[in-house]
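A.B. asks: sequence plus the predicted model coming up.
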Amino acid sequence: MRPNFSQEKIFIAFERIVLMRTIYVVTCGTSILTNGASETDRIFLRENANKLEQDYSPEERDRLENIAASRRETLLGESDEARICRCSAELNGFLNYRRTSPAAQNSAGDMAYFVCTDTFQGKLTARILADWSRKRGMAADVVKVEDLNTASVESFHRGVNNLIEWCRTTLSAARESGSRIVFNLIGGFKTLQGYMQTLGMIYADEIFYIFESGHEIITIPRLPLDISSAAQKAIRTHLAVVRRMNYRDLPAAECAGLPETMLTVMDGQCILSVWGKVIFDEVKKELYQEKLQPPMIDSFEFSPGAKNDAEKLDPQQRRRLNDAIDNFGACLETGQNLQRLDFRALKGNPKPPSTHEFNIWSTQNGWRAFCHYEQDRRKWVIDRFAVGIGH
């Protein structure tokens, strides 16, 4: 008998959930290396936990790689799920989640990103887990986050910033294409898990943990993010400061007026906290669509022609334009010419008075910004926004 309309809608919705591609973001600890290791190997692993690959002596490197190779062979040769769960905290979570979640029963087409520190142990662990996933028919990739380690507070904060950028570029695009994002936060060190919980409020459809019993799953659905009007007002009021803090630190005195939860203060300097970056990313989705935002530093300005070009763009294009202007400002202040910016001198004299160009977007009919430097005013002038030369 054909189901009635309401039953059919329920069936279609259930089918869509089951067939939807799931992307797992897995924070990696080192349990696959330590579980089952001898006491002397455990001591060795613990004493060298924060070392980068280049910090190991040849003898230490050989020892660590031998430990990893042995654990990999054991894991990939194991078929009993109970023993696999005892080998790895991360896989213990995944296998129990798959057992209890209808959406995880069929992993065909799914993807797993294993997020690890930039330590040698972290990288080896993630590689082993990715190999196990591929053997089970799931696509997998290792995300080694630069500077993500606990060697110092400064390094860790740089690493978190790199992690946020990866989430923003990779996971946002995946969600927009219809993928379901699930955070597996069972592995990894506690400090990282705290930050990932915050990021999960934005980028994940679901977060899961293991209960103290060791096999019961706790899931947290995606919660609506309610950014207070006070935070939105503070960002709009201090927009230039917030935009600059997205790529550099500033003296604490310049950050007065912003909520403390948005800031991380170290040695009298302020950077955006993880929560601050998350809030700014959400607020600027609307803010950057409204108009071409004023320059955040005095080193450049827009010509009337450039302002007129910006007014002709649709909201999504204006958002991408403002993101590109942020990259340009960062380049002028820090000297970092990002690949996606591609700031460079023009060949010949194709668009006078412009002498330089940088990328706004590089898809079909890619747009560039054309600009020149006025030496007497010590200022860059962005002359026009237009289709790139040769497009």
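C.D. replies: Cool, got the structure. From a predicted model like this one, the values you see are computed outputs, not experimental measurements.

A.B. asks: rest of the way, CA atoms for contacts and neighbours
C.D. replies: Fine.

A.B. asks: give the buried residues for the host helix or strand of Arg175.
C.D. replies: Using DSSP states H and E, Arg175 sits within helix 172-176. The neighbour-count check on helix 172-176 (16 or more other Cα atoms under 10 Å) flags 172, 174-175 as buried.

A.B. asks: which elements pack onto it?
C.D. replies: Other helices and strands packing on helix 172-176, by 3 or more Cα pairs under 8 Å, 6 or more residues apart in numbering; DSSP states H and E, are absent; none qualifies.

A.B. asks: repeat that with 10 Å
C.D. replies: Packing partners of helix 172-176 (3 or more Cα pairs under 10 Å, 6 or more residues apart in numbering; DSSP states H and E): strand 22-27, strand 180-184, helix 190-203.

A.B. asks: sorry, back to before: and of the buried residues of helix 172-176, the nearest to Ser6?
C.D. replies: Comparing those against Ser6 with Cα to Cα picks out Arg175 as the nearest, at 27.1 Å.

A.B. asks: tally of neighbours for the nearest residue to that closest one once chain neighbours are set aside?
C.D. replies: Of all residues not flanking Arg175 in the chain, Ile181 sits nearest, at 7.0 Å (Cα to Cα, 6 or more residues apart in numbering). Each residue near Ile181 was counted by other Cα atoms under 10 Å, and the total is 24.

A.B. asks: okay, the buried residues of helix 172-176 in CSV with distance to Arg368 next?
C.D. replies: As requested, the buried residues of helix 172-176 are exported to CSV (distance: Cα to Cα, whole Å):
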residue, distance to Arg368
Ser172, 24
Ala174, 26
Arg175, 28
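
A.B. asks: hold the first one in mind and look at this next one:
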Amino acid sequence: MSNTNVQIFDTTLRDGEQVPGCKLNTEQKVIIAEQLDLLGVDIIEAGFPVSSPGDFASVEAVSKIVKNATVCGLTRSVENDIKVAAEALKYAKKPRIHTGIGTSDSHIKFKFRSNREAIIERAVAAVRYAKSFVEDVEFYAEDAGRTDNEFLAKVCEEVIKAGATVLNIPDTTGYCLPQEYGAKIKFLKENVKGIDKAILSCHCHNDLGLATANSIEGAINGARQIECTINGIGERAGNTALEEVVMIMKQHPYLNLDTNINTPMLYDLSQLVSDHMGIYAQPNKAIVGANAFAHSSGIHQDGVIKNRETYEIIDPKDVGVTESAIVLTARSGRAALAYRAKNVGYELTKLQLDVVYKDFLKFADAKKEVLDNDIHTIIESSSIYNELR
């Protein structure tokens, strides 16, 4: 892997599926996994095999059909979890076991009723056991965002010695500010002995709307894997959105970070995941939302019609959207009306446009959006219609 390449670890099928009411069956997981593989993600986290027979079957089925990506199964730091995951992954061309434990004082005290030394022992034992089944072992330090950096570095050192190939540094509660999360990654990069033997990974949650910013800041500071989901779906407020981090890196070449993602597939894959999960991206969602390339303000519409880059930093085709949308509303100007009228067969002169525009505004005031059929109605009832026939 080049030093500029950031691996994309997709957890739509595991963390993304933890949205209440969004359970996927095995067939659906296979359909999505095939598309994720074509998209170019580096790792597909297919599920949590020990959690249910259905999840075990799904991880096994995904392992059989994925051709290029690493297939990953999640476990706790429990031997049976790890053994079951290894069994589910036995058909994978490139299997990975993802094991770990909480490392923050809050998790240690209240969740595990334990102490730091015992947590390190459990972490090391889990990685060693996972390593007896697969070469590629990822360790997650749950709630790393609220874990003391010195202790987190110690945990990382010990699991690297035990054979961990990837270190997942989750901001489990979405609490970190970008500079705090970036500084944490930088600290680990500079202070963990043997860090050159492992990849640092960002796994950020969106409780404060900072998941994407935190992940990018982590990558800037040395992380070379980002864990994310299509549409940013996931537990509570969701995860880092795959489409967002990928396009940020693509649109900011000076970051010197790149991925293997085939970006023109993003929009269709967003729709596929939405359809199977029954949860749709909000219209103003970055990159894949229905309004991401839609313009309704007259000033914006005029600018986009003259030159798309006036108000769009991404070419819609780069993410699989056919074209920008000029949406006619009461806020639209003459340029937008002329543009849309031309699309449905009316080439209006300036004088004709002035007449039709007055009728258009009256119509638009009574309706949220003026559609193509409405344009026909407006023009056909106008005094200039005979001139156009």
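C.D. replies: Received, thanks. The structure displayed is predicted, hence computed values, not measured ones.

A.B. asks: TM-score of the superposed pair?
C.D. replies: The TM-score (TM-score structural alignment, normalised by the length of structure 2) is 0.28; 176 aligned residues with a Cα RMSD of 6.6 Å.

A.B. asks: can you put the helices and strands packed on helix 172-176 of structure 1 in TSV and add distance to Glu290 of structure 1?
C.D. replies: Listed next are those as TSV, based on distance: least, Cα to Cα, whole Å:
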stretch	distance to Glu290 of structure 1
strand 22-27	32
strand 180-184	29
helix 190-203	22
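
A.B. asks: Leu250 of structure 1 is nearest to which of these?
C.D. replies: Among those, helix 190-203 sits nearest to Leu250 of structure 1 (Cα to Cα), with 22.3 Å.

A.B. asks: does anything pack onto the helix or strand following the closest one? Which helices or strands?
C.D. replies: Proceeding N to C from helix 190-203 of structure 1, the next assigned helix or strand is strand 206-210, under DSSP H and E. If you count contacts as 3+ Cα pairs under 10 Å, 6+ apart, strand 206-210 of structure 1 packs onto strand 22-27, helix 89-100, strand 180-184, helix 190-203, strand 217-221.

A.B. asks: tilt between the third one and strand 22-27?
C.D. replies: Pointing back at strand 180-184 of structure 1 there. Orientation check (axes from the mean of the first three to the mean of the last three Cα atoms, to 10 degrees): strand 180-184 of structure 1 against strand 22-27 gives 20 degrees.

A.B. asks: tell me what angle strand 180-184 of structure 1 forms with helix 89-100.
C.D. replies: 130 degrees.

A.B. asks: thought Thr34 of structure 1 was touching Ser70?
C.D. replies: No - the pair Thr34 of structure 1 and Ser70 fails to qualify as a contact (Cα atoms under 10 Å) at a distance of 11.6 Å.

A.B. asks: the more surrounded of these two?
C.D. replies: Shown here are Thr34 of structure 1 and Ser70; by other Cα under 10 Å, Thr34 has more neighbours (21 against 13).

A.B. asks: for the more buried one, which residues are in contact?
C.D. replies: 41-46, 67-68, 71, 87-88 (Cα atoms under 10 Å, 6 or more residues apart in numbering).

A.B. asks: dump these to JSON lines, plus distance to Glu374 of structure 1 and neighbour count.
C.D. replies: Converted to JSON lines, the contacts of Thr34 of structure 1 look like this (distance: Cα to Cα, whole Å; neighbours: other Cα atoms under 10 Å):
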{"residue": "Asp41", "distance to Glu374 of structure 1": "63", "neighbour count": "16"}
{"residue": "Arg42", "distance to Glu374 of structure 1": "62", "neighbour count": "15"}
{"residue": "Ile43", "distance to Glu374 of structure 1": "61", "neighbour count": "13"}
{"residue": "Phe44", "distance to Glu374 of structure 1": "59", "neighbour count": "15"}
{"residue": "Leu45", "distance to Glu374 of structure 1": "57", "neighbour count": "20"}
{"residue": "Arg46", "distance to Glu374 of structure 1": "57", "neighbour count": "12"}
{"residue": "Ile67", "distance to Glu374 of structure 1": "60", "neighbour count": "16"}
{"residue": "Ala68", "distance to Glu374 of structure 1": "58", "neighbour count": "20"}
{"residue": "Arg71", "distance to Glu374 of structure 1": "62", "neighbour count": "21"}
{"residue": "Cys87", "distance to Glu374 of structure 1": "63", "neighbour count": "21"}
{"residue": "Ser88", "distance to Glu374 of structure 1": "60", "neighbour count": "24"}
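
A.B. asks: let me know the secondary structure of Asp141 of structure 1.
C.D. replies: Three-state assignment for Asp141 of structure 1 (DSSP: H, G, I helix; E, B strand; the rest coil): strand.

A.B. asks: residues in contact with it?
C.D. replies: Counted by Cα under 10 Å, 6+ apart, Asp141 of structure 1 has contacts 25, 111-115, 126-127, 129-131, 133-134.

A.B. asks: could I get those as a markdown table with distance to Arg368 of structure 1?
C.D. replies: Formatted as a markdown table, these follow (distance: Cα to Cα, whole Å):
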| residue | distance to Arg368 of structure 1 |
| --- | --- |
| Val25 | 34 |
| Met111 | 34 |
| Ala112 | 35 |
| Tyr113 | 33 |
| Phe114 | 35 |
| Val115 | 34 |
| Ala126 | 39 |
| Arg127 | 39 |
| Leu129 | 42 |
| Ala130 | 39 |
| Asp131 | 41 |
| Ser133 | 41 |
| Arg134 | 40 |
